[in-house]
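Q: coords below, sequence missing:
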């Protein structure tokens, strides 16, 4: 199996980032509209706050995703046995 190119991996990260941010902004917008209509007598600030909170959460997730170091998969690590050294002669105590 061929390994994916770094451009493809970067593109996948960007796609996940944009999709995650849009979903979080949509959820914040929905909650903002609900709270604005029910609790805060149709004030605009809950909608704006919900959009901003969703954008902030999406940005934080993207930042974590892009700053993630290369993780080595545990099932791909091969442990080589140590080479046995010749036994050393220990002085005998009398």
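A: Perfect, I can see it now. Computed from a prediction, not measured in an experiment: that's the story for all the values here. Residues are numbered from 1 along each chain as shown.

Q: CA only for contacts and neighbour counts going forward, please
A: Will do.

Q: For the residue positioned nearest the centre of the chain, which non-adjacent residue is spatially closest?
A: Residue closest to the mean C-alpha point of the chain, counted by Cα atoms, centre = their mean, is residue 65 at 4.0 Å. Once flanking residues are discounted, residue 65 sits nearest to residue 13: 7.3 Å by Cα to Cα, 6 or more residues apart in numbering.

Q: Against that first model, consider the following:
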């Protein structure tokens, strides 16, 4: 049974939101550890970690949504100049 395109889009959005939240949480946690251990409890390492997590999540979402439009190298057919001048009947 085939799924509807709306359902596939919803699944992609759910995965993107979950992935982005996980990456932001991980970046925030790593930033908090670095802030406590190395940077005298400054706020910028946590902000940097949060922003890095958001950027990675956004990049993964962009890749996920652009996936149907990728050109697959195994499906590309190369034509030579001789085949183009011969016409479609000789391509067989």
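A: Yep, that arrived. The model shown is predicted, which means the values in this text are computed figures rather than measured ones.

Q: Now the TM-score, please.
A: The TM-score (TM-score structural alignment, normalised by the length of structure 2) is 0.74; 70 aligned residues with a Cα RMSD of 1.2 Å.

Q: coming back round to it: what is the neighbour count of the residue nearest to residue 65 of structure 1?
A: With neighbours defined by other Cα atoms under 10 Å, the count for residue 13 of structure 1 comes to 15.

Q: tell me what whichever strand or helix holds residue 7 of structure 1 is packed against?
A: Using DSSP states H and E, residue 7 of structure 1 maps to helix 6-38. Counting contacts by 3 or more Cα pairs under 8 Å, 6 or more residues apart in numbering; DSSP states H and E, helix 6-38 of structure 1 is packed against helix 45-67.

Q: helix, strand or coil for residue 40 of structure 1?
A: On the three-state scheme (DSSP: H, G, I helix; E, B strand; the rest coil), residue 40 of structure 1 is labelled coil.

Q: what does residue 2 of structure 1 give?
A: Three-state assignment for residue 2 of structure 1 (three-state DSSP): coil.

Q: Distance check, the residue nearest to the centre of structure 1 against residue 51 of structure 1.
A: From residue 65 of structure 1 across to residue 51 of structure 1, the span is 21 Å (Cα to Cα, to the nearest Å).

Q: Same check on residue 39 of structure 1?
A: Residue 39 of structure 1 is 17 Å from residue 51 of structure 1, by Cα to Cα.

Q: neighbour count winner among these two?
A: It is residue 51, of residue 39 of structure 1 and residue 51, that has more neighbours when counted by other Cα under 10 Å, with 21 against 11.

Q: My understanding was that that one contacts residue 33; is that so?
A: No. The pair residue 51 of structure 1 / residue 33 is not scored as a contact, 10.1 Å apart, by Cα atoms under 8 Å.

Q: What's the match for the residue nearest to residue 65 of structure 1 in structure 2?
A: Matched by TM-score structural alignment, residue 13 of structure 1 corresponds to residue 12 in structure 2.

Q: so that match makes contact with residue 63?
A: No. Using Cα under 8 Å as the test, residue 12 of structure 2 is too far from residue 63 to be in contact (10.8 Å).
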